[in-house]
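Engineer: Quick check, what structure comes out for this input:
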Amino acid sequence: MAPANAYFHSAGERVLADGKTIPPGQHEEFSDYIAAASFIHSADSWAYLGRALHAVLQGDVHGAVHLCYYAELRAAVSLLSTEGIYIGNRCTLALTNAGAVEVSGAGTHVAAWMVLDSWARSARARDLIGKILRPIGAPLHEWANNMGSGIQPVIEGLLNDIAFDLSTFSEDRNRRNHVSYQPTRVEPDDLSADESARIVDDVWTLLEPESRGTFPVLDRLLLRHLAVGVFAPTHEVVGADGMPTGLTDWTDWAAWLDSVAPGGAERDPYFASIRAKPNDATRDGSLEAAFTRNQGAPTTYVREMILRTTLLARLSTGACVELLDDSGLAADDVSTWVFGLGEARALWADDVPDPMVDLWADAQVAKEELEVASKTSHHALIKGMREYLAVLGQAERVAAWSFAS
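Structural biologist: Below is the predicted model:
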């Protein structure tokens, strides 16, 4: 986006000054602004998530919930921006061929979740998610079409399972309000150092890349969850009384999975693993908490909130990469911005990583240090992590290796 763009400085104020509309002559400039903003919101989402992870490691659960909510919000705004939807202060606009149309006058937080809830039910959402999730190298829509049910019920099932709805995000906002404005230690509520470490380890396990813009571990785990969700309801064990027992008959699982897999999937070790054993808590546990909904004190829900945010941030990042590819641009076109982000956030010492995905190496070492660090207390954990503690709080690394090559 050029500095001469009318929305380069204080876009929100400019929109309000123009009466919550976009003058016809500035439609292209506003489109450029929204497109650029989608990448920045995505990176900011990862940054907030990283700070939430850092807070978890330091034993600050309330701070983690506060930061996680803003990571969630920024990911939502990023995702909607890639779809041409501007979320502003009491002004939400949708770009159309005829110009910008106001779709809500609600505040930023209310509007973001309301519009996201509506978007998630649309054909555009199904098409986009079906393209950007690529388990075992094939887009999700290929797997879904082979399952016979098509992409619609598969995507709807995924979004429902991760509580991707207005009520959940509104609840997360209420949780943010509670931890941000109420005294935090009237009734102490703390995670153990071991519990904190497991949350952070699970998130970084999900983030391991294969190449620019890929999330192979996360996408594979989502595939297993979706496949089981499609197979199990039609293969229930029936009791002697003719009534369903709530158990699944896995007899035909391997043959069914073979029939829905795109070519080449059989060579993937994870595919072979879920083919042999569809449910394995040790293998799949890093993601499963994202599909739960707990009530109570922050320690009961911080894990699921962080994992749900990780999924939403993954979707927003994938949408940004898809937008870049669809526009005919390439990673080099955003590299200068990524370089500036990396230097400002101390993601590297001197030379820019080449390829950018090499940023994962630091995270991998930090993850290994986390696994062996003492967890007798948060103090022992922090002291044992040394400089690697900072790395595990730099989740904007994901934006850097996803957007630049």
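
Engineer: When you work out contacts or count neighbours from here on, use the C-alpha atoms and nothing else.
Structural biologist: OK.

Engineer: how much space between Ala197 and Asp165?
Structural biologist: Ala197 is 29 Å from Asp165, where distance means CA to CA, to the nearest Å.

Engineer: ok, Val186 - how many residues close by?
Structural biologist: Neighbour count of Val186, defined by other CA atoms under 10 Å: 7.

Engineer: Am I right that it falls within a helix?
Structural biologist: No. Under DSSP: H, G, I helix; E, B strand; the rest coil, Val186 sits outside any helix and is assigned coil.

Engineer: Ala197 and Asp165 - which one has more neighbours?
Structural biologist: A direct count of neighbours by other CA under 10 Å for Ala197 and Asp165 places Ala197 higher, at 23 against 18.

Engineer: Wait, that one touches Ala55, no?
Structural biologist: No. Look at Ala197 against Ala55 with CA atoms under 8 Å: they stay out of range, at 11.1 Å.

Engineer: for the protein, longest helix please?
Structural biologist: Criterion DSSP state H: the longest helix present in the chain is helix 27-57.

Engineer: I have a second one here; can you model it like the first so I can compare?
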Amino acid sequence: MSNKPTLTQSELDILSLASSQAVTNAFSSLKGCFQRGVLLSDENPYSCSASDKLKTDWKDLEDQFRDDSLLEYLSASVLLHAYDGWSYLAQSMQSMIRGDLGAVRHLAYYAELRASISILASQGVGIYGCNNVVVDSAGCVYKFSKKSTHTIAWLSLEEWSKSSSSGELFGEEIAAFSRPLHEWLHEFEKTPLLNYTGASLINAWGCDLEKYSGDRGSRNEVSYQVNIKNPESGISPKNFYDFIKEIWEASDPSMLAFSSLDMHLLKSVLLRIYNDKGVIFGGKSYNDVVSQVCDDLGVGEYAKNFLKQRDGDPDLSILGHARNDRSTFDDYQFLDMFSRAFLLLRISSACISKMLKESGMSMDDFDFWWGEVAYSSGLVEEGMLVGDCEADIESLWIEIEDAITGLGEHLEEEVTCWKKFMRDGHLFVEPLSRLEKIAFFGMSGA
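Structural biologist: Down below sits the predicted model:
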């Protein structure tokens, strides 16, 4: 008999009530706070140690109750958990540079966890230790589960990924060649509904939650046990450069944040549908189907050529790593975990994008927060930001472009020694390791 944790029927029933609209409504109500330069009112009782407050109040709370302050806190936490997730991933990248591969996995796991909690918060699920809640469409709060953070986060995300709201999110917020995913799937499968669910997408990207269970074992091994095996050299400076360059180019905000990644995601999804449901295409080749879809959508030859399958066609390595199922003790499992964390954070960025659009707000509304974060964390020099979101995002990206070019030129000397790589290339490596910038790219809708 399996000991794998599951949600009870009562928990499933409550989780089915979760509403993203209630969270968006609560976020809209924060505009007055933003105009005063704060994320939450000082009078909000959850602004400090929300988990502790719920723990203290839990016994006195009804199974269903109203608490607008909690809803406002939940909506603000969508942004904060996502940013913290990118910050963990940045620290994971910095550990990769140092060759501390155990720390890479450990920090990537926590990036995954924060991304998941951010996604769930946007959908009306609050994860607060062992006192977790669900918010319904009317803004009512329900006691949800007493399961621990790690367990309930993954179980809830897994269940959400099967829901229609998951499919709607992916269908609306993932876009390629100026067309949202749901239009591509409508034309590709000739069906009026987005029936390729969030669960299928997550599985296609290698972000399925069974693998995360394995990664939790990896996290525990790294966190609490000694490493008897001699550390491997990890990846070479050249391979590291190729990997970090791909991460940044996949997140390029110069046209639309994640547009490059979404093009590769689209191709991966279409290929998976074709391979899984080949019978519905009446014997036509994948390339013929893609050509017809591109013609029907009017997206042009570039999209058609990109999406066609060719022998030896290189996959985006992030997607390849994320699909891997390497063991805890595999020398390169750290790349798999890092890639899965990156993809989950991309999903959390999609949740933020949707929430901002539906609330009628933009990143300019809370520039007091992200600008201060950028300064205090050393992402930018004092005075670099001008207070215009579009211009500030552009300047953040220019620094990254310059660093990619500079580090690439540095590696033309065939540097193989990490000490020399860091000594001579540190001016380029440091900005490229600061993946927190990608949080801002995703929030900007640039």
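
Engineer: thinking again about what came up before, which residues in the second structure does the longest helix of the first structure align to?
Structural biologist: Helix 27-57 of the first structure corresponds to residues 67-97 in the second structure, going by TM-score structural alignment.

Engineer: Pull the contacting residues for Ile318 of the second structure.
Structural biologist: Ile318 of the second structure sits next to Glu246, Ile247, Asp336, Ser339, Arg340 when contact means CA atoms under 8 Å, 6 or more residues apart in numbering.

Engineer: in what helix or strand does the second one lie?
Structural biologist: Following DSSP states H and E, the helix or strand that holds Ile247 of the second structure is helix 237-250.

Engineer: Look at Gly340 of the first structure and say how many residues are nearby.
Structural biologist: If you count neighbours by other CA under 10 Å, Gly340 of the first structure ends up with 11.

Engineer: That one matches what in the second structure?
Structural biologist: In the second structure, Gly340 of the first structure lines up with Glu372, judged by TM-score structural alignment.

Engineer: what sits against His1 of the first structure?
Structural biologist: Careful, residue 1 of the first structure is Met and not His. Met1 of the first structure makes contacts with Phe8, Asp32, Tyr33, Ala36, as judged by CA under 8 Å, 6+ apart.

Engineer: could you check the angle helix 193-207 makes with the longest helix of the first structure?
Structural biologist: 150 degrees (axes from the mean of the first three to the mean of the last three CA atoms, to 10 degrees).

Engineer: excluding its backbone neighbours, what's nearest Lys238 of the second structure?
Structural biologist: Counting by CA to CA, 6 or more residues apart in numbering, Lys238 of the second structure lies nearest to Leu411, which is 6.8 Å off, once chain neighbours are set aside.

Engineer: Verify the assumption that the one you found is located in a helix.
Structural biologist: Yes. Counting by three-state DSSP, Leu411 of the second structure is part of a helix.

Engineer: okay, now it: neighbour count?
Structural biologist: The tally of other residues near Leu411 of the second structure (other CA under 10 Å) stands at 16.

Engineer: Output the contacts of Met1 of the first structure in CSV, with distance to Ala94 of the first structure appended to each entry.
Structural biologist: Shown next, in CSV, are the contacts of Met1 of the first structure (distance: CA to CA, whole Å):
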residue, distance to Ala94 of the first structure
Phe8, 19
Asp32, 14
Tyr33, 13
Ala36, 16
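
Engineer: Now flag whichever of the residues you listed is closest to Phe291 of the first structure.
Structural biologist: Ala36 (31.5 Å; CA to CA).

Engineer: And for the closest one, the neighbour number?
Structural biologist: Neighbourhood size, Ala36 of the first structure [other CA under 10 Å]: 19.

Engineer: Then Glu232 of the second structure?
Structural biologist: When neighbours are counted by other CA under 10 Å, Glu232 of the second structure registers 11.

Engineer: list the contacts for the residue nearest the centre of the second structure?
Structural biologist: Residue closest to the average C-alpha location in the second structure (CA atoms, centre = their mean): Leu345, at 1.2 Å. The neighbours of Leu345 of the second structure, taking CA under 8 Å, 6+ apart as the test, are Ala82, Gly85, Trp86, Ala111, Glu112, Ala115.

Engineer: do Ser223 of the second structure as well
Structural biologist: Applying CA under 8 Å, 6+ apart, we find Ser223 of the second structure in contact with His106.

Engineer: Counterpart of it over in the first structure?
Structural biologist: In the first structure, the residue matched to Ser223 of the second structure (TM-score structural alignment) is Ser180.

Engineer: returning to what we had before: relative to the first structure, what is the average displacement of the helix or strand where the match of Gly340 of the first structure lies?
Structural biologist: Applying DSSP H and E as the criterion places Glu372 of the second structure in helix 367-376. Compared with the first structure after fitting, helix 367-376 of the second structure deviates on average by 1.0 Å (mean CA distance after the TM-score superposition for the first structure).
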